[in-house]
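> Pasted the sequence and its predicted model underneath.
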Amino acid sequence: MFYGYYFWGMHAMWWFIWFIFLFWIFVLPYDIPGERRNKKSESPLDILKRRFASGQITKAEYEESKKVLESDSVKNNSM
């Protein structure tokens, strides 16, 4: 007997809702601003350490930049 059900017992609208739900969970990228923050944000000091380790900056530049970053950090924490 026909009761008006299509698509294996679900109306087309329900299939659409399920499709959108599954798309939202599995396909959307996680790098959308303001969305899922799985990656740890790098601090400026972490970036500086990485640049020094890769040889992009010299030890003198590293030490000078580190002092500037640490002094800025102290100023921001005292406010």
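Sure, I can see it.
> CA atoms for contacts and neighbours, from now on please.
Will do.
> Remind me what the helix or strand containing Leu48 packs against, helices and strands.
Assigned by DSSP states H and E, Leu48 belongs to helix 44-54. When contacts are defined as 3 or more CA pairs under 8 Å, 6 or more residues apart in numbering; DSSP states H and E, helix 44-54 sits against helix 59-78.
> Which of the three states applies to Lys40?
coil (DSSP: H, G, I helix; E, B strand; the rest coil).
> ok, it to Asp46 distance?
Using CA to CA, to the nearest Å, Lys40 is found at 11 Å from Asp46.
> Second structure follows, compare the two:
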Amino acid sequence: MPGLFYDGGYMMGMHGLGWLVLLVLLAGVFIFGRSRYADREDDRRETPHEVLRRRLARGEITVAEYEERKALLDRDSGRSA
């Protein structure tokens, strides 16, 4: 009964093609996972000055409020206007 348990290596674990399929599947998952996060533009946090400019552009604050808050940010951060 040697053919029952050992069939010339054919039934020994995963076949060569099975390993290839598994490898391709894992590579696809890895590449898809990385590309999903690479496309995000909002990964970078906005600075307080960028938030202030965006709020002014949207009309959420007036020019006077913008200048007042910018002066406070510049003073606190040690920036020169």
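That came in fine, so what should we check first? Values in this document were obtained by computation on a predicted structure and should not be read as measured data.
> quick one on the thing from earlier: Lys40 and Asp46 of the first structure: which has the busier surroundings?
Asp46 (11 against 6; other CA atoms under 10 Å).
> now for that one: what does it line up with in the second structure?
In the second structure, the residue paired with Asp46 of the first structure according to TM-score structural alignment is Glu50.
> Neighbours of the closest residue to Arg55 of the second structure other than its chain neighbours, how many?
Nearest residue to Arg55 of the second structure in three dimensions, chain neighbours excluded: Ile61, at 6.2 Å (CA to CA, 6 or more residues apart in numbering). Neighbourhood size, Ile61 of the second structure [other CA under 10 Å]: 14.
> quick one: Ile61 of the second structure and Val51 touch, right?
No. Ile61 of the second structure is beyond contact range of Val51, at 11.3 Å (criterion: CA atoms under 8 Å).
> In three-state terms, label Gly8 of the second structure for me.
coil.
> Neighbours of the alignment partner in the first structure of Ala71 of the second structure, how many?
Superposed on the first structure with TM-score structural alignment, Ala71 of the second structure falls opposite Lys67. Neighbours of Lys67 of the first structure under the rule other CA under 10 Å: 12.
> That concludes my questions; thank you for your assistance.
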